[in-house]
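Q: Got a predicted model here, sequence first, then my questions.
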Amino acid sequence: MSAGDALFRPVRAGNAFEETVERLLQAVRLGVVGAGERLPAERELSERLGVSRVTLREALRALSDAGYVEARRGRYGGTFVREVLPRPASGAAGLPDLEDTLCLRYVLETGAAEMAAARTLSQAERQHLTGTLADSSEGDPADYRRRDSRLHLAIAEVTASGSLTTAVADVRMRVNRLLDEIPQLEANLEHSNRQHAAIVDAILAGDPAGARHAMAEHIDGTASLLRGFLR
């Protein structure tokens, strides 16, 4: 299997946008598509990655906004890798270890979602979740990370475990430091909001397995973006 075949293979449906961004970034970063070279045509890419043309275009637009590719019109147009690429932030001093942070986050937050769904929540706890969920999808996009963090902490809080809440808060600080190093992608924010709603719905329905699965899918999407941009 060639490097192109390995990278341009079908992505998982749950995080199609994020994984498409990750695959395309890997292809650019590893030189599978070199500086100044044209990416495969949209139809070919969407078929190889197993995503819709809409999802592919959102991913390409995100990479264009981040400075990795550019669209050219005309007979010989298409999407081309820029001659000069942004410098990855993974070597920046003081950043948390990526894989260690992602592993810890996965264990803590999937467990928190599962435990929250396993409890019989009070009316106040249910309102706390729905209120922070509503807040997380509203307001200034520049303030999104704070509101997103508040929702994830609310999920930990309704487990009624102070130790778990503290641990989630600590790992969230590490995650946010990594997220601050990558572009904030509008399509990802919209996808995250839908995933947040699925997580909270499963918790409120008392579905531990469903809550754990929904949280895992959400975290995997963020992990794909972080690995794509920082690794």
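A: Done, it's in. Predicted model, so just to flag it, every value in this text is computed and none were measured. Residues are numbered from 1 along each chain as shown.

Q: From here on, just use CA atoms for contacts and neighbour counts.
A: Will do.

Q: by contact count, what packs against the longest helix belonging to the chain?
A: Ranked by residue count and defined by DSSP state H, the top helix of the chain is helix 208-230. For helix 208-230, the packing partners by 3 or more C-alpha pairs under 8 Å, 6 or more residues apart in numbering; DSSP states H and E come out as helix 16-29, helix 98-118, helix 186-204.

Q: For Gln127, find the nearest of the ones you listed.
A: In terms of C-alpha to C-alpha, the element of these nearest to Gln127 is helix 186-204, at 10.1 Å.

Q: Kindly calculate the angle that that closest one makes with helix 208-230.
A: Counting by axes from the mean of the first three to the mean of the last three C-alpha atoms, to 10 degrees, helix 186-204 lies at 160 degrees to helix 208-230.

Q: what's the residue closest to the geometric middle of the protein?
A: Against the mean C-alpha coordinate of the chain, by C-alpha atoms, centre = their mean, the closest residue is Thr222 at 2.3 Å.

Q: Touching, that residue and Glu18? I think so.
A: Yes - counting by C-alpha atoms under 8 Å, Thr222 touches Glu18, with 7.3 Å between them.

Q: What is the neighbour count of Thr55?
A: Taking other C-alpha atoms under 10 Å as the criterion, the count of residues near Thr55 is 17.

Q: what about versus this one:
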Amino acid sequence: MDSAAETLFRPVRAGNAFEETVERLLQSIRLGVVGAGERLPPERELADRLGVSRVTLREAIRVLADAGYVESRRGRYGGTFVNETLPTPLEGVGQAPDRSDLEDVLSLRHVLETGAAELAARRELTETEREHLAGTLADARTAGLTDYRRRDSRLHLAIAEITASALLTSAVADVRTRINQFLDEIPLLEPNLNHSNAQHEAVVAAILAGEGEAARQAMAEHLDGTASLLRAFLT
């Protein structure tokens, strides 16, 4: 299990165990940590990681299955698998975001993700970390319209992962989930996706070259473009 999955599948709070379990599982799916067609960790392992009973976990999985996010398969190679085609955003589980929160979320995202890009660039990355970052970049570059947001999310989360800060990775995952709720309310524009891919290339190139300030600036430019579209459509 990679570091993003370890971060998302951390123990939930006892008071809202069921609700937070649903949230964590859904977050892992929407951010592409567990991709389309992939299997969730085994039930016993997942329950242990989340710190919930298997009854609570099964109830959460049943809710996501009813909403069209996962399916359970029996047999030797069975388990719970993410569906190849996910529900339309905001269908099934979840609700429309409060647009009055947009500027607050954008500000938090800017601070977290520009900082993550700079910190990642200033670390001595292992070959595995470099390959992971390059791989998620390639996945985002080749994504189609239906899968772009998840692969884009996975790339941004990968940048946070290679900072080696679990707290930062968790914070980026949380703010990315909130940003995606806003993004789901605006159309995917192909020219913007092409531009975003070019900006992704610049961010990753700066990180791999160990250029912290360049990575921060490239990420800031990228985030500013997304913020402009969100403001244009939603305010």
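A: Thanks, I have it. Note that the coordinates shown come from a computational prediction; the quantities given were computed from them, not determined experimentally.

Q: Would you check the span in structure 2 matched by the longest helix of structure 1?
A: Taking TM-score structural alignment as the measure, structure 2 aligns residues 212-234 with helix 208-230 of structure 1.

Q: Can you state the mean residue-to-residue distance of the matching stretch versus structure 1?
A: Aligned to structure 1 and superposed, stretch 212-234 of structure 2 gives a mean residue distance of 0.2 Å (mean C-alpha distance after the TM-score superposition for structure 1).

Q: how far out from the middle of the chain is that stretch?
A: A distance of 17 Å separates the C-alpha centroid of stretch 212-234 of structure 2 from that of its chain, computed with C-alpha atoms, centre = their mean, to the nearest Å.

Q: Equivalent analysis for stretch 202-218 of structure 1, please.
A: Its chain's C-alpha centre and that of stretch 202-218 of structure 1 lie 17 Å apart, by C-alpha atoms, centre = their mean.

Q: Can you list the neighbours in contact with it?
A: Contacts with stretch 202-218 of structure 1, where a contact means C-alpha atoms under 8 Å, 6 or more residues apart in numbering, come from 14-15, 106, 109-111, 113-121, 126, 192, 195-196, 198-201.

Q: Now do the buried residues in it.
A: Within stretch 202-218 of structure 1, the residues that qualify as buried are 202-204, 206-218, counting by 16 or more other C-alpha atoms under 10 Å.

Q: again, but for stretch 174-187 of structure 2
A: So stretch 174-187 of structure 2, judged by 16+ other C-alpha under 10 Å, has buried residues Asp174, Val175, Arg176, Thr177, Arg178, Ile179, Asn180, Gln181, Phe182, Leu183.

Q: what does the third one align to in structure 1?
A: In structure 1, the residue paired with Arg176 of structure 2 according to TM-score structural alignment is Arg172.

Q: so who does Leu133 of structure 1 touch?
A: Residues Leu151, His196, Ala197, Val200 are the ones in contact with Leu133 of structure 1 under the rule C-alpha under 8 Å, 6+ apart.

Q: can we see that at 6 Å?
A: Under the criterion of C-alpha atoms under 6 Å, 6 or more residues apart in numbering, the contact list for Leu133 of structure 1 is empty.

Q: give me the element it is part of.
A: With the criterion set as DSSP states H and E, the secondary-structure element containing Leu133 of structure 1 is helix 123-136.

Q: what's the helix or strand hosting Arg176 of structure 2 in contact with?
A: Arg176 of structure 2 is located in helix 166-183, with elements delineated by DSSP H and E. Applying C-alpha under 6 Å, 6+ apart, the external contacts of helix 166-183 of structure 2 come out as Thr7, Ala160, Glu161.

Q: among these, which are in helices?
A: Residues of these located in helices (DSSP H): Thr7, Ala160, Glu161.

Q: Tell me the most packed of those residues, by neighbour count.
A: Looking at those with neighbours defined as other C-alpha under 10 Å, the largest count falls to Ala160 at 29 neighbours.

Q: And Val204 of structure 2, how close does it get to Met219 of structure 2?
A: Relative to Met219 of structure 2, Val204 of structure 2 is positioned 9 Å away (criterion: C-alpha to C-alpha, to the nearest Å).

Q: now do Thr7 of structure 2
A: In this structure, Thr7 of structure 2 and Met219 of structure 2 are separated by 23 Å, where distance is defined by C-alpha to C-alpha.

Q: ok so, going back, tell me the spacing between the residue nearest to the centre of structure 1 and Gly228 of structure 1.
A: 10 Å.

Q: repeat for Glu190 of structure 1
A: Glu190 of structure 1 sits 19 Å away from Gly228 of structure 1 when distances are taken as C-alpha to C-alpha.

Q: More neighbours: which of the two?
A: The residue with the greater number of neighbours, taking Glu190 of structure 1 and Gly228 and applying other C-alpha under 10 Å, is Gly228; the counts read 22 against 12.

Q: Can you report how many residues lie near the closest residue to that one other than its chain neighbours?
A: With sequence-adjacent residues excluded and distances taken as C-alpha to C-alpha, 6 or more residues apart in numbering, Gly228 of structure 1 is closest to Glu22, at 4.3 Å. Other residues within reach of Glu22 of structure 1 by the criterion other C-alpha under 10 Å amount to 24.

Q: Counterpart of Glu22 of structure 1 over in structure 2?
A: When structure 2 is aligned by TM-score structural alignment, Glu22 of structure 1 is left unaligned.
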